[in-house]
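Undergrad: just need the structure, nothing else, for what follows:
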Amino acid sequence: MFVLSERAQDFIVRSKAFIQQEIEPVETQFWHDVHHLNVDGDWTKWSWPAQLEQLKAKAKAAGLWNMFLPDPVLGAGLSVQEYAHIAELTGRSLIAPTVFNCNAPDSGNMEVLWRYGTDAQKQQWLMPLLEGKIRSVFGMTEPEVASSDATNMQATAVVEGDEIVLNGRKWWSSGLGDPNAKIIIFMAHTPDPSKDRHHQHSMVLVPVDSEGVTIERMLPVFGDYDAPHGHGQMNFDNVRVPVSNFIGGAGQGFEIAQGRLGPGRIHHCMRCIGAAEKALELMIDRGMSRHAFGKEILKLGGNLERVADARVAIDQARLLTLYAAYKMDTVGNMAALTEISAIKVVAPNVLQQVVDMAIQIHGGAGVSRDTPLTAFFNQARSLRLADGPDEVHKSMIAKLELKKRGYGRKKPSEQ
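TA: You can find the predicted model right below:
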């Protein structure tokens, strides 16, 4: 089931070597430079160290670029399952996804444009994204409604003549603070009484510098602004763009979102697994190098059992995620809904649990910036909300299980 082609194995081997040889030796200093360069909250002055472009150039020259995209010309042409192994490797590093141009939300936005964009949209926005010249933003979550139900969306995209008029507020829009962010995919309600509620939302391309777009603030996560990437709040006040800026046409937003989130969840979950592996390694090395009460601290209390628990949990999460990827490749996203929801629950929770164990073993160092553990914990806890909270995915799994037993179907009298 999980057999990899020689080509995929080659990408995996080369990606692993690049991370070990080019990224890991400089990553600690890189993030030190990031924190020195950027004043938290003052997003207008955020910038990346020059070393990022140098690393990206090396990755591009090595052919380790856009590996998430299944297109054999524009990307690596790997299947979802094949790329999943690379996503795991990149999850061990906080910068590797960006170095390989495989980072969120850009990878999802690029896939949307690749699948649903017009030739003109691809030329104007997809190609610069694929080249790593610009960054992008995805605007879906809103501050005034329970966004776990996307049909609550209040932002609007209304057609007036040959223009789309956009109004509404979005927040937790990742990448909004990036100095290279140039384009927003804005999801909004396009009212149409003739259509059901899942065909009344649209995705619209909006340049960041459009008149009426206001970036109101960056939002800290556990006190960290994630500079210079950032998660921002933005307001759209009668923003006007051409009708040609619809992606896939008016009312296609939910269909596109499902296509976008399927592979994206595999990427997120495998990166979680990679981060969990890194956290476990740090936990073991720390626990075996520190002594208390006459022995290594990893051998005190129930710490060895925690190592075993972490190993079992990580391997279970990996197998479940690879199985979801396999089903997506072979029978499609709709047939893999249970597995996609399951991994979205499992992988971030496993990462959260393993990182928490590692933090405990590290003591005070575990809650500092001396290790990547606080960033991994931030990632895990945030992902339990992003792309649908745990509860929504569990509800989906339960409904599908009931449906298998014949419950939840409409009665003949209701059809």
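
Undergrad: rest of the way, CA atoms for contacts and neighbours
TA: Fine.

Undergrad: need the helices for the stretch 201-350 of the chain, in chain order.
TA: 253-289, 303-331, 337-362 (DSSP state H, counting those that start in this stretch).

Undergrad: take those and write them to a markdown table, including distance to Ile86.
TA: Formatted as a markdown table, the helices of the stretch 201-350 of the chain follow (distance: least, CA to CA, whole Å):
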| stretch | distance to Ile86 |
| --- | --- |
| helix 253-289 | 8 |
| helix 303-331 | 12 |
| helix 337-362 | 16 |
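
Undergrad: second chain to compare with the first, below:
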Amino acid sequence: MPTNNSENSYLEYTECLNIISSILSTYSATHRIIIAGDFNGTLKPPRNYNKHDRLLQAFVQEMNLKQTCTDKSTFFHHSGLSCSQTDYILDNTTSTIISNYKTHDRCQSNTSSHVPVSAKIEVKANVKQKIVKPNFASQFKLQWNDLDSESFNALINEELTQYKIESHSLEENIQSLCNCLKKAAAVAVPSKFIKLKGPIFKAPPTTLSLLQICKEKCHFWKSHGKLDDHSKTDKILAQRNLRKQMRREQYIDRAQFYKEVMDNPSNEMFHRLIRRNRGNRNKDSKCIMENGELHYSATDQTQSFSKYFEDLALPKDKGYDPEFLDLCNVRHKIIQQLCEQENITTEFSTQNICDAIKQLHSGKATDELGLAADHFKNSPAIVTQFLTDCFNNIMKDKLIPHIFKSGIVIPVLKKGKIQ
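TA: As a prediction, this is how the structure comes out:
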């Protein structure tokens, strides 16, 4: 608050009280307001030489502000000839929320002419829980270079030693091994949070130039006090031109994309179209025409695309030979019967499993089971023996578990690679 030393202190002090009074009148019905600080006026008996005292006391009485203060002084003149009480914590609530009001004593470390005034404010607030989006999980990357090998191996050995592989099915054995490796990695391998960055805004030079003009006009209008003059009109006109150009480019982009979908249909274009329809901007697509019929609902549009790509997937080559397909099916049945009649079984050794694990590439992303090549490469010998027993059971029973048909163990056949 203004001091009593200036010539216009009475006017300045009145203006400050008017501002505070306006704030109280506006928000007192919906908020609990607390005013704290150096008021440069006292609520004790007014002093003859200070004009602020009576103004402050009248203001406090008019605004119905409550005070919980002591008789101690809060201001001490540096000359040591005078002291007063000018620092307060005031509130406008019917039931006071201020407690433990205290005026601190003077100390040598405090070089100010004022002493601290403190209080405890009791506020009850409802804790707002963080909304977790469905199917949302934070993504982490395991730092295998900082692996605690001793702890990792000890956890795996402890769990697999107690596990009886003969008492469970092959599917359960593989699932137990996967869970064991993930638990050990969660404890022994530090993880790093992956912060995903959003898409970069791409725009042609025309839009970028209009965007820069719009920023300049807006900055000029704000820097000159947001006046309702020609600068505001220029800002609105620049924003209108920018939106017009962006809508024009979005229309051209949509038209080119739809033309490409119809001219060169492919799985990639189909998924791009699905992602566009699921986006926030094009959530409500207008319509799709199929055989002269318009489809407006999302269900009808989905069925229409399903029929289109189902028809696209069917072979339409006139040179298609159905007899060759029947011959291939006959050969497949004969080979399957021969394999079932033969009793030749191949057993894997632990060295075969070790060689296969060494061929896995490190540093790759995890599969759908949450496992990577590093889980197996850093595992102890008991894991190799566990896998050896599982593969030998597969060869013996001639049955591949369902869990092996996906994930890190499924082979990806590439041209020119060793199969």
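
Undergrad: TM between them?
TA: Scored by TM-score structural alignment, normalised by the length of the first structure, the superposition of the two chains gives a TM-score of 0.15; 109 aligned residues with a CA RMSD of 7.9 Å.

Undergrad: out of the helices of the stretch 201-350 of the first structure, nearest to Leu89 of the first structure?
TA: helix 253-289 (5.7 Å; CA to CA).

Undergrad: select the longest helix from the second structure.
TA: With secondary structure taken from DSSP state H, the second structure has its longest helix at helix 230-263.

Undergrad: after that helix, next one along is what?
TA: helix 267-278 (DSSP states H and E).

Undergrad: elements contacting that next one?
TA: Helix 267-278 of the second structure sits against no helix or strand, with contacts defined as 3 or more CA pairs under 8 Å, 6 or more residues apart in numbering; DSSP states H and E.

Undergrad: show me which positions of it end up buried.
TA: Met269 (16 or more other CA atoms under 10 Å).

Undergrad: next, the angle helix 230-263 makes with it.
TA: 140 degrees (axes from the mean of the first three to the mean of the last three CA atoms, to 10 degrees).

Undergrad: follow-up on the earlier one: got the helices of the stretch 201-350 of the first structure as JSON lines, with mean neighbour count and distance to Ala57 of the first structure columns?
TA: Shown next, in JSON lines, are the helices of the stretch 201-350 of the first structure (neighbours: other CA atoms under 10 Å; distance: least, CA to CA, whole Å):
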{"stretch": "helix 253-289", "mean neighbour count": "22", "distance to Ala57 of the first structure": "22"}
{"stretch": "helix 303-331", "mean neighbour count": "18", "distance to Ala57 of the first structure": "29"}
{"stretch": "helix 337-362", "mean neighbour count": "23", "distance to Ala57 of the first structure": "31"}
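
Undergrad: between those, which one is nearest to Arg14 of the first structure?
TA: helix 253-289 (16.4 Å).

Undergrad: tell me which other helices or strands that closest one touches.
TA: helix 80-91, helix 106-116, strand 201-207, strand 295-296, helix 303-331, helix 337-362, helix 373-383.

Undergrad: got those as TSV, with distance to Lys182 of the first structure columns?
TA: Output for those, formatted as TSV (distance: least, CA to CA, whole Å):
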stretch	distance to Lys182 of the first structure
helix 80-91	25
helix 106-116	11
strand 201-207	6
strand 295-296	51
helix 303-331	31
helix 337-362	29
helix 373-383	24
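
Undergrad: and Gly139 of the first structure, which of those is closest to it?
TA: strand 201-207 (9.2 Å).

Undergrad: from His189 of the first structure, how far off is Gly168 of the first structure?
TA: Noted for Gly168 of the first structure: a distance of 10 Å to His189 of the first structure, by CA to CA, to the nearest Å.

Undergrad: hmm, back to that, list the buried ones in the longest helix of the second structure?
TA: In helix 230-263 of the second structure, counting by 16+ other CA under 10 Å, buried: 231-232, 234-235, 238-239, 242, 246, 261.

Undergrad: just stretch 52-59 of the first structure next, same as before
TA: 55-59.

Undergrad: so which of those residues are in helices?
TA: Using DSSP H, the buried residues of stretch 52-59 of the first structure in helices are 55-59.

Undergrad: what's the closest of the residues you listed to Ser289 of the first structure?
TA: Among those, and counting by CA to CA, the member closest to Ser289 of the first structure is Leu55, at 32.1 Å.

Undergrad: hmm, Pro97 and the closest one touching each other?
TA: No - if you go by CA atoms under 8 Å, Leu55 of the first structure and Pro97 don't touch, sitting 11.4 Å apart.

Undergrad: which residue ranges of the stretch 51-200 of the first structure form strands?
TA: 135-139, 156-160, 163-174, 181-189 (DSSP state E, counting those that start in this stretch).

Undergrad: and the residue lying closest to Lys102 of the second structure once chain neighbours are set aside, how far from Phe309 of the second structure?
TA: Spatial nearest neighbour of Lys102 of the second structure, excluding adjacent residues (CA to CA, 6 or more residues apart in numbering): Ser118 at 5.4 Å. Ser118 of the second structure is 73 Å from Phe309 of the second structure, where distance means CA to CA.
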